[in-house]
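>>> The sequence and its predicted three-dimensional model are supplied below.
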Amino acid sequence: MLVPGGPAVTAALTASRLGAYARLAKLDVWDYYLALPLAWSLCGFTGTGVLLLFGVGTVLVIAAAVALDDVTGFRDGSDAANYGPDAPARRLARKPLLTGELDERQALVFGWACAVLGGVCWLGLGLTAPLWTLVLLALLLVSAVQYSYGLKISYRGAQEVFLAGFGCGLVLCGVGLVRGAPTALAVVEAVVFGLGPLLVGVYSNANDAAGDAAVGRRTVAVLAGPGGHRAFTAGLTALEIGVVVFAAGLGAGPWWFALALLPAMACRVAQLRVGVGLGDALRARRWGLLAHRVAVASLVVVNLVVL
């Protein structure tokens, strides 16, 4: 017996389920994906097909990491604490396990399926690349899957290392897959890129410190306390600015490299003022996203001129 409106209802439910999976994969947070156009520009705008497949793998691997992270956060209650009704600035809809749109089994199947498919894309490409690229791809894949699941490296004091290292590694792998060996400029730009997600994450960690401490997630914000974490954040900001300022002196970039990155560094200083000076971690996080995106756009322009 046909139910009136049945196909329409089915389509709506399907769309809703797909939307829940998209939010589980955090597809609206695309800042790591900017490693792909940056690597493309470092390769002289060649290797498009290779980098597109690498990009597909990157989306899948990141989707696996954040889906498994949500499973762990759902199990230990940290997401409920950080995204609950007492935290109105956070969007609960970003956590479909908390809203009940997906269950734990569905999230696990999705996460592991993405990990396998992403790994096939990455490691398949790596078989024709230099050995260091293949090894780095494998390291990025394993660490992403184990970020908050399995070994739980983000719970064991290595979250900040992962956030920077993963971004840096994406750029270097993209270059390695196309060119074989990174230039000094590519290494500098990879470091600047990696510091971008880190200088977003540290402000999120400042906001989530209480919830993370309650479940044993040892971030710097938890271990160092408010004062120590502010000093750590200021130090990271100074490190990024230092890399940019001294890139030309180290022979890695043109003399005007720092001038090209000036808008991004201005955003970074504004982020430090808002987050450390005024104590508004979530607004500082938004400044961090802007600083990272402006930095990547500026680096692409540098590469367009230099390479």
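Thanks, I have the structure now.
>>> hey, let's count contacts and neighbours off CA atoms from now on
Fine.
>>> F246: how many residues sit nearby?
F246 has 16 neighbouring residues, counting by other Cα atoms under 10 Å.
>>> again with A144
For A144, the neighbour count with other Cα under 10 Å is 26.
>>> For it, give its distance to A158.
12 Å (Cα to Cα, to the nearest Å).
>>> what separates the helix or strand harbouring V245 from the chain centre, distance-wise?
Using DSSP states H and E, V245 sits in helix 220-246. Distance of helix 220-246 from the chain centroid (Cα atoms, centre = their mean, to the nearest Å) equals 18 Å.
>>> now swap in stretch 173-187 and tell me
The answer for stretch 173-187 is 20 Å, by Cα atoms, centre = their mean.
>>> what does stretch 201-213 give?
With Cα atoms, centre = their mean as the basis, stretch 201-213 stands 16 Å off its chain's centre.
>>> Ok, stretch 280-294 next?
With Cα atoms, centre = their mean, you get 13 Å for stretch 280-294.
>>> and that stretch, which residues are buried?
For stretch 280-294, a neighbour-count test (16 or more other Cα atoms under 10 Å) marks 280-285, 287-294 as buried.
>>> Can you tell me which residue is spatially central in the protein?
Geometric centre of the chain, nearest residue: Y32, 4.5 Å, by Cα atoms, centre = their mean.
>>> now for the helix or strand hosting V192, which elements pack on it?
Assigned by DSSP H and E, V192 falls within helix 184-214. Under the contact definition 3 or more Cα pairs under 8 Å, 6 or more residues apart in numbering; DSSP states H and E, helix 184-214 sits against helix 78-82, helix 159-179, helix 220-246, helix 281-306.
>>> try this one side by side with the last:
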Amino acid sequence: MTSRTEAGPFTSGIARPESKIRSYARLGKLDVYDYYPSVAVALSAVLLPVSGLPPATIVTLALFLFGAVFVIVAMVSLDDVTGYRDGSDAANYGPDDPLRNKLRKPLVAGTLTLREALGFGWATAAIGAVLWAAAMATAPYRPTWTVVLVVVLFVFSVQYSYGLKISYRGFQEVFLAGLGAALVMGAYGLAAGHFSGFLLVQGVLFGFGPLLFGVYSNTNDIPGDRAVGRPTVACLVSPKGNAVFIGSLSAAEFLIGAVASAVGIAPWWFVLLMLPVTVLRVRQYLTGFRQGDIMRARKLGFPAHRVSTVLLITANLIVGAGAAG
């Protein structure tokens, strides 16, 4: 049983409703895996022809993927520590918001103690650092820009809401998109050894996925975030301004692909291939701001991102098959 004293002031002190392993999995948000396919996007860009793929590439990308899992688990675990300490998670997952499952926040639910969460966060960060170092050591290529990117990515990730508290300084939205782009480019740089404008476009579009369910979460979390001074765009502007902001992000996602196709960074057909994502974004936006169901709109962001990821991989395979032929 977890006592009120162990769990802290924002929990009910009730008996533990689930196992420690389950609670740690919830702390690390292992059910939200949408950053991890970034490595599949990078792999698809170097996969064809298969006969020309160095065996070391697969080892490197596997290590990079496992490292990404541990680094992101550390990031979200330390984010929960900060959210618990400042009370924002208690506000956002409290009795006034029945749509949020409190068990997803083990510190608020009392299923883990603060000491356990901190230990888990730093242990997973250390494992992630070792795995990324191993990925760079085994990589067939180590361009300087990629090594610097991976190091910066690690340092910034663990300080997303801890240490420097990047998300508390007005950079949350940029970080959410930048993390996805950096994961794609980091994996690609180690596998290919050179920069690609087309892969950068894909990385940015990949990053828009987490961004475009993050901003809907922020819209729901305005009271709790304002109470602790977390300056998300949703907190800083009016409801209408926030709706315009999210609508502009949705339009920008389409325009990035359209401009890339128009200027030759991407194949001419790339913008057409990505149109299903635009359709899903329109549905997501109308659900959130026309029907007023923000949490359902947030949920719709997950399939939209996953469709986008599959289409990005498809684009790379088409390009690779053409080059191989």
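Perfect, I can see it now. What you are looking at is a predicted structure, and each value in this text was computed from that prediction instead of being measured.
>>> equivalent range in structure 2 for the helix holding V245 of structure 1?
Mapped onto structure 2 using TM-score structural alignment, helix 220-246 of structure 1 spans residues 233-259.
>>> what comes up buried for that stretch?
233-235, 242-243, 245-247, 249-250, 253-254, 256-258.
>>> Stretch 57-75 of structure 1 vs structure 2, average distance?
On superposition with structure 2, the mean distance recorded for stretch 57-75 of structure 1 (mean Cα distance after the TM-score superposition for structure 1) is 0.5 Å.
>>> Can you pull out the residues in contact with that stretch?
With Cα atoms under 8 Å, 6 or more residues apart in numbering as the test, stretch 57-75 of structure 1 has contacts from 24-27, 33, 79-80, 95, 97-98, 104, 107-108, 110-115, 117-122, 141, 144-149.
>>> now swap in stretch 208-219 of structure 1 and tell me
76-79, 81-82, 154-160, 205, 221-222.
>>> List the buried residues for it?
Buried residues in stretch 208-219 of structure 1 (16+ other Cα under 10 Å): 208-213, 217-219.
>>> Y162 of structure 2 matches what in structure 1?
Matched by TM-score structural alignment, Y162 of structure 2 corresponds to Y149 in structure 1.
>>> again, but for A182 of structure 2
Taking TM-score structural alignment, the alignment pairs A182 of structure 2 with G169 from structure 1.
>>> Now do the same contact list for that match.
For G169 of structure 1, the contact set (Cα under 8 Å, 6+ apart) comprises 136-137, 140, 190, 194.
>>> From S16 of structure 1, how far off is it?
34 Å.
>>> With A181 of structure 1 instead?
According to Cα to Cα, A181 of structure 1 and S16 of structure 1 sit 44 Å apart.
>>> between those two, who's got more neighbours?
A direct count of neighbours by other Cα under 10 Å for A181 of structure 1 and S16 places A181 higher, at 16 against 13.
>>> from what I can see the more buried one touches V175, true?
Yes: counting by Cα atoms under 8 Å, A181 of structure 1 touches V175, with 7.0 Å between them.
>>> circling back to that earlier point, between the buried residues of stretch 233-259 of structure 2, which is closest to I58 of structure 2?
Nearest to I58 of structure 2 among those is G257, at 28.3 Å by Cα to Cα.
>>> residue contacts, the spatially closest residue to the closest one that is not a sequence neighbour?
Nearest in space to G257 of structure 2, with sequence neighbours left out and distances taken as Cα to Cα, 6 or more residues apart in numbering, is V271 at 5.2 Å. By Cα under 8 Å, 6+ apart, the contact list for V271 of structure 2 reads 254, 257-258, 261.
>>> Apply 7 Å and report the result again.
V271 of structure 2 makes contact with 257-258, 261 under the criterion Cα atoms under 7 Å, 6 or more residues apart in numbering.
>>> preserved in structure 1, out of those residues?
By both residues aligned by TM-score structural alignment, their matches' Cα atoms under 7 Å, these still in contact after alignment to structure 1 are 257-258.
>>> ok, of the contacts of V271 of structure 2, which one's closest to T287 of structure 2?
Out of the contacts of V271 of structure 2, the member with the shortest distance to T287 of structure 2 (by Cα to Cα) is G257, at 23.7 Å.
>>> what's the neighbour count on V59 of structure 1?
V59 of structure 1, neighbours per other Cα under 10 Å, totals 19.
>>> aligned partner of it in structure 2?
By TM-score structural alignment, V59 of structure 1 lines up with V69.
>>> State the distance from its match to Y36 of structure 2.
For V69 of structure 2 relative to Y36 of structure 2 (Cα to Cα), the value is 7 Å.
>>> Please apply the same query to A7 of structure 2.
Distance, A7 of structure 2 to Y36 of structure 2, by Cα to Cα: 31 Å.
>>> more neighbours, these two?
A7 (22 against 19).
>>> How about the secondary structure of R218 of structure 1?
When classified by DSSP: H, G, I helix; E, B strand; the rest coil, R218 of structure 1 comes out as coil.
>>> that older thread, could you pick out the buried ones from the contacts of stretch 57-75 of structure 1?
24-27, 33, 79-80, 95, 97-98, 104, 107-108, 110-115, 118-119, 121-122, 141, 144-149.
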